[in-house]
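Q: Here is a sequence with its predicted model. Questions after.
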Amino acid sequence: MKNRKNSSISQKLLPLGSHVVLAAVNLYCLIIYFTQVTDKNLLDFGYVAYITMLAQALIGLTKYLNDESFIDLRILLEYGQIVLPHPFLTTALWQKLSVGPNEIALLHCFFGLAAFLFFILMEYKRQDLTDLALITSITSSIIVGILYENYFATASGFLMAGSYFKLKRGEDVCTASPKTPTFAYYNLTMAAFSGVTLAQFEPKNWIPEF
């Protein structure tokens, strides 16, 4: 009986803790990206990724106060966390490494943004658009990482592929109960993803300098 009670408590705390971890990691990544990667240049696609994940983590905490509060915004940001971070970070990586024409680099953003805007306007998720956005950016990230010997980029591609296809690919991924271990595992995986993607940009320093 005691073991069952402890298990129940841990299942409730895990999703909550995963939001706290995701928020803390992305706040740190955002600060380092701003101060040590872009030299405080705000016109960079990478910000979209870290801000989206930070916002999802913070808004996600509201469900522990009231399940119905900000529910539409939570669903929107949950889907945004699926289709925006990796494509936008892949575009930023292409631009940093001068991989190819800027028009091709921007295609990653375009596919992710198209899927996100369709979700906003039509209020449902098209699996083909989601797959297109992620498969394109994941494949690109892995190949670029190998060619440029940036193995953090390759790792981020595999990490995103695993988290998406194992935990988030499905029609109800944004409306499923957020108080489940699977939901928590995804948040923790995305926290690890944030750290790995930051490493691919080779920050000048890992300590924030304002």
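A: Nice, thanks for sending it over.
Q: drop to CA atoms for contacts and neighbour counts, all remaining ones
A: Will do.
Q: Which parts of the protein are strands?
A: For the chain, no strands are identified by DSSP state E.
Q: in the longest helix along the chain, what's buried?
A: Using DSSP state H, we find that the single longest helix of the chain is helix 2-32. Neighbour counts over helix 2-32 (16 or more other Cα atoms under 10 Å) mark 12, 14-32 as buried.
Q: now do stretch 78-97
A: Those would be 78-95, for stretch 78-97 by 16+ other Cα under 10 Å.
Q: Tell me how far it lies from the chain's centre.
A: Stretch 78-97 has its C-alpha centroid displaced from the chain centroid by 8 Å (Cα atoms, centre = their mean, to the nearest Å).
Q: coming back round to it: off-centre distance for the longest helix of the chain?
A: That offset, for helix 2-32, works out to 16 Å (Cα atoms, centre = their mean).
Q: Check it against this one:
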Amino acid sequence: MSMLLKKLFLLGIIFMSAGDLYGGNLISRQIEQNDSFYDAGTYFTSLSDLTIRLTDNNIYGDWNVAILNEKDEYVDIPFIITDYRHCVITPFDETIKKISRREAKKIYNESLNRDFFQLKVTYTASDKNKDEIYLKWGLVPSRPIISNVIFIANYCDWDWEYDMIYPYGDFSFDIYSENANYFNMYVSNDSVKFEVVHPRLSR
């Protein structure tokens, strides 16, 4: 192989490698939420918008956002484009709420005691180069933790035997669930008919 051909061959490899690198790094791995920036591998637990940006403002193309469902397939969800450089995903979109309740696959993180949804954000540039990132989004409240369970019995002096079978007293407990606004408690006096009560939440 002549020296000229070798140089052309090496230049071709360099250009192809640069093209692959450029094509695989279209989306910034720094995600904005609540005016702060986080790595894309972060588990996002705040109910706030996620803003995804491009690494180069001179790139033109199309965004796409999808959520993983129970069939391990990605379903497109709505997003907001403020301009071609930004993609915003909001948890308050009604379609996202509906899909997350009925179709989306929940991935449990034991250390965070939280179920997360997996998002796939894709950007396809006008030159057909494509990049995608995966995000973990905790839209649902964390699994509740019950603590400080206390039952203080109030015995009747005149019927101890009845009290042993049907104890009467004051029952209390604390419950914590991040991002929860309320919870339902089912109570019954006869173990058959239950009614729903809404305990007061302390902040």
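A: Alright, I've got the coordinates. Keep in mind the model is a prediction, meaning the values are calculated, not measured.
Q: Report the TM-score for the pair.
A: Scored by TM-score structural alignment, normalised by the length of structure 2, the superposition of the two chains gives a TM-score of 0.26; 87 aligned residues with a Cα RMSD of 5.6 Å.
Q: picking that back up, so which of the buried residues of stretch 78-97 of structure 1 belong to helices?
A: Using DSSP H, 78-83, 85-95 are the members of these that sit in helices.
Q: Number of residues surrounding residue 145 of structure 1?
A: 20 (other Cα atoms under 10 Å).
Q: which residues touch it?
A: Listed by Cα atoms under 8 Å, 6 or more residues apart in numbering, the contact set of residue 145 of structure 1 reads 151-154.
Q: what's the distance between it and residue 157 of structure 1?
A: Going from residue 145 of structure 1 to residue 157 of structure 1 by Cα to Cα, to the nearest Å gives 9 Å.
Q: got it, and residue 95 of structure 1?
A: 17 Å.
Q: One more: residue 147 of structure 1?
A: Relative to residue 157 of structure 1, residue 147 of structure 1 is positioned 14 Å away (Cα to Cα).
Q: More neighbours: which of these two?
A: Set side by side, residue 147 of structure 1 and residue 157 show more neighbours around residue 157, with 26 against 12, by other Cα under 10 Å.
Q: Look up the closest residue to the more buried one, ignoring the ones flanking it.
A: Distances taken as Cα to Cα, 6 or more residues apart in numbering put residue 138 closest to residue 157 of structure 1, at 4.7 Å, once the chain neighbours are dropped.
Q: thought the one you found was touching residue 158?
A: Yes - shown here, residue 138 of structure 1 and residue 158 form a contact pair, counting by Cα atoms under 8 Å, at 7.3 Å.
Q: out of the two, which sits in the more crowded spot?
A: residue 138 (25 against 17).
Q: any idea how far the more buried one lies from residue 11 of structure 1?
A: Distance, residue 138 of structure 1 to residue 11 of structure 1, by Cα to Cα: 31 Å.
Q: for residue 114 of structure 1, same thing?
A: In terms of Cα to Cα, residue 114 of structure 1 sits 35 Å off from residue 11 of structure 1.
Q: Would you confirm that residue 144 of structure 1 contacts residue 152?
A: No - applying Cα under 8 Å as the test, residue 144 of structure 1 and residue 152 come out as separate, 10.5 Å apart.
Q: Show me which parts of the lengthiest helix in structure 2 are buried, residue by residue.
A: The helix that spans the most residues within structure 2, counting by DSSP H, is helix 3-23. Residues residue 23 are the ones in helix 3-23 of structure 2 that count as buried (16+ other Cα under 10 Å).
Q: and after it, which helix or strand comes next?
A: strand 30-33 (DSSP states H and E).
Q: which helices and strands does that next one pack with?
A: For strand 30-33 of structure 2, the packing partners by 3 or more Cα pairs under 8 Å, 6 or more residues apart in numbering; DSSP states H and E come out as strand 36-39, strand 50-53.
Q: all helices for structure 1, in order.
A: Using DSSP H, helices in structure 1 cover 2-32, 46-60, 71-83, 85-97, 102-122, 127-147, 151-163, 181-200.
Q: what is the orientation angle of the longest one with helix 46-60?
A: Think helix 2-32 of structure 1. With axes from the mean of the first three to the mean of the last three Cα atoms, to 10 degrees as the basis, helix 2-32 of structure 1 and helix 46-60 are set at 150 degrees to each other.
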